[in-house]
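A.B. asks: Got a predicted model here, sequence first, then my questions.
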Amino acid sequence: MRTEQPKMITLSDYRLPDYLINETHLTFELFEDYALVHARLLMQRNPHLDAHLPLLALDGQHLELVSIAVDGQPLSAVDYRLSDSHLELQPRQNTFELSSTVRIEPQKNTALEGLYKSSGMFCTQCEAQGFRKITYYLDRPDVMSRFTTTIHAEKKRYPILLSNGNPIADGEDEHGRHWATWEDPFKKPAYLFAIVAGDLWCVEDSFTTMSGRAVALRIYVEPENIDKCQHAMDSLKNAMRWDEEVYGREYDLDIFMIVAVNDFNMGAMENKGLNIFNSSCVLAKAETATDAAHQRVEGVVAHEYFHNWSGNRVTCRDWFQLSLKEGFTVFRDSEFSADMNSRVVKRIEDVAYLRTHQFAEDAGPMAHPVRPAQYMEISNFYTLTIYEKGAEVVRMLHTLLGADTFRKGSDLYFERHDGQAVTCDDFIAAMEAVSGIDLEQFKRWYSQAGTPELQVSDSYDAATQTYQLQVKQSCPDTPEQSNKLPFVIPLSMALLNKQGAALPLQLQGESAAVLDERVLSVTEAEQTFTFINVAEQPLPSLLRGFSAPVQLRFDYSRDDLLFLLQHDTDGFNRWEAGQQLALQVLEEVVGQIYDTDEPMFDTRLVDVFAVLLQQEDLDPAMLAEFLALPSTGYIIEQYVHADPLAIYQAREHVSNQLAFALKEPMLARYQALRKASLETPYVAQATDFARRRLQNMLLAYLMRTEDLDILDACVDQFGVADNMTERLAALACLVNSPFTAETEQALESFAERFADDPLVMDQWFSVQAAAGLPNGLERVLHLLHHPAFSIKNPNKVRAVVGAFSTQNTPNFHAIDGSGYAFLADKVIKLDALNPQMAARMLSPLTRWQRFDLHHQEMMQIQLKRIRSCNDLSADLFEVLEKSLAV
């Protein structure tokens, strides 16, 4: 059992750094069993502080100090003090040069932080605190320095040597080695540093900026992946153009590089000029990557590129301000993807993910504000709250201020703070300056955790033709926070008449009616909005476009929801009405699931699905969203104490009933779509994504009927598909079916065909790990022994352990607790290898409070078992402590 308590870091304790590093000169000597890092730091006492010279404490972990000198004079052991986390010494003057050499072992670095090896190449991941595993340094984001980096390595093994900035020199060493020097002209914190050394091939292109500068674009990959880069390159150029047109941001270096690596804890990293990506976020072509993978590549490439300004040129002062760069950039990449594809569908996808996962985080033991007040390990705060909720906070500003004012605010923000490390308050201050609006109350979104609830009721007076909306807001208690103050909540709304048309909106006190849609600013705990000249009883369309990340409560009848689904002029709210209708039906079935073998459910759901299937002019992407029932995870979040097995069975029952009732129209539509797919070459664009999405959803429904003709169609789609989207969808249908022989044959042929492609094999793993048929854990245990699986590779862990624990409801939540014990076993093993991954994989068990008493008990047993282990990492320890403290 862990005996010492890791230190808690608090925002209130922030103070300016005692010393600054004006220049950083690094030289790497890379060898097969170790590396030497020579650092020369030009340092000075921070001029914003008093003149006395305090102790200098440099961060450092897992470093073997070889030598150290100040202004060229070597230091002896009595001149400094070493610990497991710091090198401390006493400077004698305000400016000085600190030189050091350390020895590290990248080959043994399974945590994938700092400098490590992936598939034979050297690469780095320094955010948040990985640079301290490379050399002794002030590893904090508010210490910004100009970096010059030289890399020495064996030329035959590592012909490509890359770092941040622009290349300025290269040459040959003796004994078959060579070197390259890179210079970054822009100051940056250490977390944005990167090097890569490997045997890589390159796809090249160029982009001409709005000022006429030519920028070289390069994507580096291992040779076998050279044919999978074009989509990423196209996405990069689209993102560069979009950022110029929408935000006026021009790229600033002569070269922009992306490197794909197989071993990476996250999706990608925005290192200045040298983005390092998880290969799953770069590599994409029709035969090996699904449409969803293509869209993910597009979004992640854009996200990391957009960071060049919202994260690099202007960075965060401290890690509490992480959402300053991540929330803003997620909003930017979401808007980019909306412009590249269907705006409504993108919004639906984002909100569905937010409500299923981030809302769950807000309701759990790890709940924290968008700007946390404290942390033990910053790696635990790369959360959905920071990213997704942070993006929603920025979106609310965009909604409240309007697009033009928001753009002026972002321009001012970049102008004021270029080259600086700043705070969320600085971002808000820029928006206040251009809008003239006091946003002090709005900043509560940064400091208060939890998902606010809006309870809305209405009343209509026919005699006076007035209509009132009564709005109450509240926010549940969260760990360490209670008695929340009112937020500023933009409530986008419209009033619909009996024909579904939006009525003019005139608030009491206004001189004239305004738009048929408007944003109400909800700022008080209770507020009433009175509309006048309302000629008939309207039906409100509330929270249009999901204008705020809140739980909306309004007493819509099922007939109301049917009306909104068919008539609302807001595409998002049409989908939302369908989701709420389906949710009411599903909750009704959940209540019957243990009482009868054949629960009854409202057939109006069948009727409206039948109508939608006949609407040929309806966007196939929207139809696919309408036909998708709420996810099991989202349904679970609607309960105080959920029975996951009953919810899963209820959803399966309703899905089966829909499949049988709508078999004929679904089959007709599937056949038409399949015919179009066979006649159309694969194209990675929105209209084709939509067609294949609907086609595959219909096939999944139809396979539930266990019709042999449909089985033949599924096997045919699997066998003749020219793209991974259709092939993988058909495989998933087979894996979740009772047709054992056809399933085994398909799995075998798939694995044989794609055995040499790690990313495709990850999909093969995931399809099986997520299958909800009986004996799921047995299948997963078998997958762990497959030659393509490695617990040291984060993608493999996510593909098997992650898919099982987050997507396989009946087997993970097995009544005997075996699924929970499996996850606990893997978390314990992972913690010794990669603490970040261990802490993230634990998440499904931390939500134990959401479930019924039996499942709570089973989960707590495993949490306590993990907690009793010796030498837990600080990452895992923090998550366990918060989970069990509730």
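C.D. replies: Nice, I can see it.
A.B. asks: use CA for all of it now, contacts and neighbours both
C.D. replies: Noted.
A.B. asks: In three-state terms, label Ala128 for me.
C.D. replies: Secondary structure, DSSP: H, G, I helix; E, B strand; the rest coil: Ala128 is coil.
A.B. asks: show me what contacts it?
C.D. replies: With contact taken as C-alpha atoms under 8 Å, 6 or more residues apart in numbering, Ala128 is in contact with Tyr191, Trp319, Ile378, Ser379.
A.B. asks: one more time with 7 Å, if that's ok
C.D. replies: Tyr191, Ser379 (C-alpha atoms under 7 Å, 6 or more residues apart in numbering).
A.B. asks: measure it to Pro185 for me?
C.D. replies: 22 Å (C-alpha to C-alpha, to the nearest Å).
A.B. asks: so who does Leu63 touch?
C.D. replies: Counting by C-alpha under 7 Å, 6+ apart, Leu63 touches Val102, Arg103, Ile104, Lys133.
A.B. asks: before we go on, here's another structure to hold up against the first:
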Amino acid sequence: MEPAAPSTVYLKDYRPPAFLVSEVELDIDLLGEDEARVAARLALQRNPAAPRPPADLELDIDEIAVESVAIDGQPVGDGRWAADARHLTVKDVPAAFELRTVTRIRPRQNTKLMGIYLSGTGFFSLCEAEGFRRITPFLDRPDVMARYTATLHADKARYPVLLANGNCVGQGDEAGGRHWARWRDPFPKPSYLFAVVAADLESCQDRFRTRSGRDAQLQCFVEPGKLDQIAFALESLKHAMKWDEDRYGLEIDLDEYNVVAVGDFNAGAMENKGLNIFNTKLVLARPDISTDWDFSFIDRTVAHEYFHNWTGNRVTCRDWFQLSLKEGLTVFREQQYAADRYSRAVARIQAVRNLRTGQFPEDAGPMAHPVRPASYQQVSNFYTSTVYQKGAEVVRMMHTLVGPENFRKGIDLYFQRHDGQAVTTDELVAAIEQAGGVDLAQFRLWYEQAGTPRLTVRDRYDEASRSYELSVTQQCPPTPGQPAKRPMHMPLALGLLAPDGRELPLRLQGEAAPRGTSTVLSLHAETEVFRFIDVPARPVPSLGRGFSAPVVIDYPYDEAGLQHLLSYDSDSFNRWEAGQRLAMNLLLQGVADRAAGRPVQFPEYLAQAFGRVLADAEADPAFAAEALALPPEVVIAEQLGQIDPLAVHQVRFAMRSFLAERLHDGLRRAYDHFATPGPYSPDAQSSGRRALRNLCLAFLMDLRDADARRLCLQQLEAAGNMTDAMAALSAIANCDCPERRAALDAFHAKWRDEPLVVDKWLGVEAQSRLPGTVERVRELTRHPAFTLKNPNKVYALLGSFGVNQVQFHAADGSGYQLMLEQSLALDVVNPQVASRMVRNFERYRRFEPGRQALMRAALERIATTPGLSKESSEVVGKALA
């Protein structure tokens, strides 16, 4: 039985709002954990840009009780207003008026964690995308921008910290041990950026002086006892502020900037104007409880949310179809920041790996959608890798096509034109187009068409004329609702390597001057041919340098060509890519051999190529760690017509074991050599050494010998930082040995009072490839450390289990049954998080028949569940369609 289809919202149906709101005043009285009273005053006027404005005012509401309505100070009688589950309607309103409403909300019952809800230390809010309607009746859409004043009242002893957007303009005590604080945001903003906090929190302060000489007060608020974990995030905030001034000329625009950490949060973080609210896992850090990845991710996330102050807040989205206007652009800026702060090569490799493991499968599945979707049923389902990561790649392509200087001019023009406005992706493209002097009309298809394009590249060298010809054909596969695609405008960065490894000067036929040794071709047509002249010998092409476009490049490299690129390419990304292709070709051959009953074997040149990377690791250990890491199982699976996850896992493990055996001595030497002496530091050089050393340990553990286990347990016991401890714990968790259970239990016992570390332990348990993992995860769903009410716990245990390619996809369907049960239980508590768990089933058609049938049965069971949320219904409906 198919699920009932939720209503669909279409981009083509966009209409300007019937009313505008210039001022919002909220008085939020937190009467206790179970109830809050919200009095709102809205200054409204009919929108002259709206066609045929209605006589009635319709405001969005969700799970709030409306008590009274008044217009211009006069109560509105019961016959003139009505409230149902979704809307408050007020009849026959004037052209301009003041609306006052009084509503009641119940924070404790708000397990959806949207609007104002109760967490461990107090009240917090999350309004993106449609949470403000859970606080007060409003035109809850991003193109309604207003100036907000918020006054909070609460018990002073229980909730001593009262925060909202903007600057604090007043505070004081009230009768009965209560107090109040008033906050005023001087800049117009959409309702999704509204935020309040009333909690028992500790804080640390700092100041930042802008380049124009203004001082801004910075504060970070955390749960009591966590102040020693906030210093890194505060320093990251200052780094981000300075970087945005230097790179884009953008300054902080408020007198106060506050960051709050909360343990129960649906999102990673939220860029509310002047009041960023973070999930604790993305702001709290200390060497003994946080890994290098944690530190790096916190740095980038703090920067990301700060960068939103301009790319998202000062200029925001006209509608939710334009979500990538703020997210894609801000992810691109975050990636620029990471490249400047850390290893540029490693930052790019990690971004592309994330794209390939998350967005490429999404583009090939039933939920495929353009960067700017044409429709949605629940907007929360479109906070996707496509909108974020592919959206960033689209911005990066514009940066490549127009060049860094013109891109900066385009961003400046974008702000000059649209500061304080809600706009579309077209406005962003138009500004860059004008500043760069490049026609981007065809380029806009990147926002309109779903799917991952495939570039088929073939070449021909003519020795007599010393010319080298490249033929490039682009094709994009069908996706739901888009069976046929038009060619897209994209950059193709490339270089040519001579047989001796030299980079050849590039000169296109018909051009007077050479282009240097690396160039960017601008592709437009379905098939294009480029002829290079004065090429002395047949070269090896280095294609898609820096991953210049989010495409799959099909070029028939042989093993010699890939080893040539791996050895000589000046582009670090393509050196890494050559190693990945070399391994991928052999992995796919191994899967085919296994299916045909042939022995899986690997050639010695693979070990020699990886051995050279290991031998040269001193120059850049972080890059070496990336180059030695094999393609992830999900990326291998994407290359197969039909996925057998066990086969993929076994062949990849066989390659790891082969490399570990052949490179044993080098891995052991590197493990000893790349130890990081002295106090822990998350800097790029130190974290790079740890990354390589821990990769060596993981390879050695695949040999399953006593010496490797001794090393691993020794590292786990003596680790002076969480990076080394987690690397050892993950390795022992995948080793079927007597020491395994004791090590995992001892780790939990040591860290049971640190929730973020317990989440890491849950993730390690859930990702184990060993038999028994399904039952262990089921057991952990009943563990005191786990609750469906906390998204962090859900993502740590169930989210980690969902990416376990072996045990989630257990052939008997036990993994699917577990995820089915937990997703349905979660759907009642938090539909937004539940729909993300349900997405583990959405690509069932890609799997071999047995697993395919089991996954489809799970989807059908979810579809027939009475009262299934709209969020999960959309995912299931599209998967089964």
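C.D. replies: That came through fine. Here the structure is a predicted model, which is why all the values come from computation and not from measurement.
A.B. asks: coming back round to it: which of the contacts of Leu63 of structure 1 are conserved in structure 2?
C.D. replies: By both residues aligned by TM-score structural alignment, their matches' C-alpha atoms under 7 Å, these still in contact after alignment to structure 2 are Val102, Arg103, Ile104, Lys133.
A.B. asks: Tell me the one of those residues nearest Ile437 of structure 1?
C.D. replies: For the kept ones among the contacts of Leu63 of structure 1, the closest approach to Ile437 of structure 1 (C-alpha to C-alpha) belongs to Lys133, at 44.7 Å.
A.B. asks: my read: the closest one touches Gln61, true?
C.D. replies: Yes. Using C-alpha atoms under 7 Å, Lys133 of structure 1 is in contact with Gln61, at 5.0 Å.
A.B. asks: neighbour count winner among the two?
C.D. replies: Remark: of Lys133 of structure 1 and Gln61, Lys133 carries more neighbours, 23 against 20, as counted by other C-alpha atoms under 10 Å.
A.B. asks: if we can go back for a sec, relative to Ala824 of structure 1, which of the contacts of Leu63 of structure 1 is nearest.
C.D. replies: Sorting those by how near they are to Ala824 of structure 1, with C-alpha to C-alpha, puts Lys133 at the top with 28.2 Å.
A.B. asks: show me what contacts the closest one?
C.D. replies: By C-alpha under 7 Å, 6+ apart, the contact list for Lys133 of structure 1 reads Gly60, Gln61, His62, Leu63, Gly114.
A.B. asks: cutoff 10 Å now
C.D. replies: By C-alpha atoms under 10 Å, 6 or more residues apart in numbering, the residues touching Lys133 of structure 1 are 59-63, 85, 104-106, 109, 113-115, 126, 139.
A.B. asks: Report the separation between the two terminal residues of stretch 130-142 of structure 2.
C.D. replies: Stretch 130-142 of structure 2 has an end-to-end distance of 9 Å (C-alpha to C-alpha).
A.B. asks: one step back: what about the contacts of Lys133 of structure 1, which are in strands?
C.D. replies: Using DSSP state E, the subset of the contacts of Lys133 of structure 1 located in strands is Asp59, Ile104, Gly114, Leu115.
A.B. asks: Make sure Pro556 of structure 2 is indeed in a strand.
C.D. replies: No. Counting by three-state DSSP, Pro556 of structure 2 falls outside a strand, being coil.
A.B. asks: nearest spatial neighbour of it, skipping sequence neighbours?
C.D. replies: Spatial nearest neighbour of Pro556 of structure 2, chain neighbours left out: Arg458 (7.7 Å); criterion: C-alpha to C-alpha, 6 or more residues apart in numbering.
A.B. asks: So which bits of the helix or strand encompassing that neighbour are buried?
C.D. replies: Taking DSSP states H and E as the criterion, Arg458 of structure 2 maps to strand 454-462. For strand 454-462 of structure 2, a neighbour-count test (16 or more other C-alpha atoms under 10 Å) marks Arg454, Leu455, Thr456, Val457, Asp459, Tyr461 as buried.
A.B. asks: Pull the distance from that strand to the chain's centre.
C.D. replies: The chain centre lies 34 Å from the centre of strand 454-462 of structure 2; the measure is C-alpha atoms, centre = their mean, to the nearest Å.
A.B. asks: Return the list of helices and strands in contact with it.
C.D. replies: In terms of contacts (3 or more C-alpha pairs under 10 Å, 6 or more residues apart in numbering; DSSP states H and E), strand 454-462 of structure 2 is packed against strand 467-475, strand 527-532, strand 540-543, strand 552-554.
A.B. asks: Give me the mean distance between it and structure 1.
C.D. replies: Average distance, strand 454-462 of structure 2 versus aligned residues of structure 1 after superposition (mean C-alpha distance after the TM-score superposition for structure 1): 0.3 Å.
A.B. asks: matching residues in structure 1 for that strand?
C.D. replies: Under TM-score structural alignment, strand 454-462 of structure 2 corresponds to residues 453-461 of structure 1.
A.B. asks: got a list of contacts for the matching stretch?
C.D. replies: By C-alpha under 10 Å, 6+ apart, the list of residues contacting stretch 453-461 of structure 1 from outside reads 466-476, 489, 491, 522, 525-532, 534-540, 542-543, 549-556.
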